[in-house]
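# Please find the sequence and the predicted model below.
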Amino acid sequence: MICCINPDCQKPENPDGQTYCISCGLQLVPLLRNRFRMIKLLGQGGFGRTYLAEDIDRLNQPCVVKQLAPDVQGTWAISKAVELFQ
């Protein structure tokens, strides 16, 4: 399983071997930052998504990757979202 990292994708989970997301058409990233392989969407909310991933540099050890994608507009709101995310 490989997950699309487009925060607007409605169904981010794709079977292995896919080059483009079945749901949104975005090109899939096999490894985020050449290190993390997104396996499954765990949850999402107003600030972004959380994925179950594998850390390739640590012998495929399971980990969690949080994606900041605030569902807000305006400089103040985005700054506040970043502050709360951190």
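Great, that's in hand. Just so we're clear, the structure is a prediction, and the values are computed from it rather than from any experiment. Residues are numbered from 1 along each chain as shown.
# Please count neighbours and contacts with C-alpha atoms only from this point.
OK.
# Please list all residues in contact with residue 61.
Residue 61 makes contact with 54-55, according to C-alpha atoms under 8 Å, 6 or more residues apart in numbering.
# That one and residue 37, how far apart?
Using C-alpha to C-alpha, to the nearest Å, residue 61 is found at 10 Å from residue 37.
# want to compare, so here's the second one:
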Amino acid sequence: MSNFGEVSVQCSNHGTENVPSHTEELRVFLMSGEQQLTFRQWYSETWVTIQQQVLLSQETLQQERLNSTESGLSTLRERML
């Protein structure tokens, strides 16, 4: 995680005053952004991997169907002879 310094504001009557609520809001906002970027990267990588597996499975099934059909046609030809 990133380190963030304290946010300070200059007030006319009170001098320099730390404003932890703004600091915390900024920290949460930036950390949330980092988490979103990390999630997006993970999601993208995961989605690509899943899609590759699905496509490979579809190709495998298609090849098995083709082999089965060819085998069935060969058997049918042999019976007809």
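Yep, it's here. Since the structure is predicted, the reported quantities are computational estimates derived from the model, not experimental observations.
# TM-score of the superposition?
Remark: TM-score between the superposed chains equals 0.22 [TM-score structural alignment, normalised by the length of structure 2]; 30 aligned residues with a C-alpha RMSD of 3.4 Å.
# rewinding a little: overlap in contacts, residue 61 and residue 37 of structure 1.
Both residue 61 of structure 1 and residue 37 are in contact with 54-55, where contact means C-alpha under 8 Å, 6+ apart.
# Which residue ranges of structure 2 form helices?
All helices of structure 2, identified by DSSP state H, fall at 20-80.
# In it, which residue is most central in space?
The geometric centre of structure 2, computed from its C-alpha atoms, lies nearest to residue 43 (C-alpha atoms, centre = their mean), at 0.6 Å.
# That one and residue 15 of structure 2: what is the separation?
From residue 43 of structure 2 to residue 15 of structure 2 the distance is 47 Å (C-alpha to C-alpha).
# Assess the claim that residue 64 of structure 1 and residue 43 are in contact.
No: with contacts counted by C-alpha atoms under 8 Å, residue 64 of structure 1 stays clear of residue 43, the gap being 11.0 Å.
# shared neighbours of those two, anything?
Common neighbours of residue 64 of structure 1 and residue 43 (C-alpha under 8 Å, 6+ apart) are 50-51.
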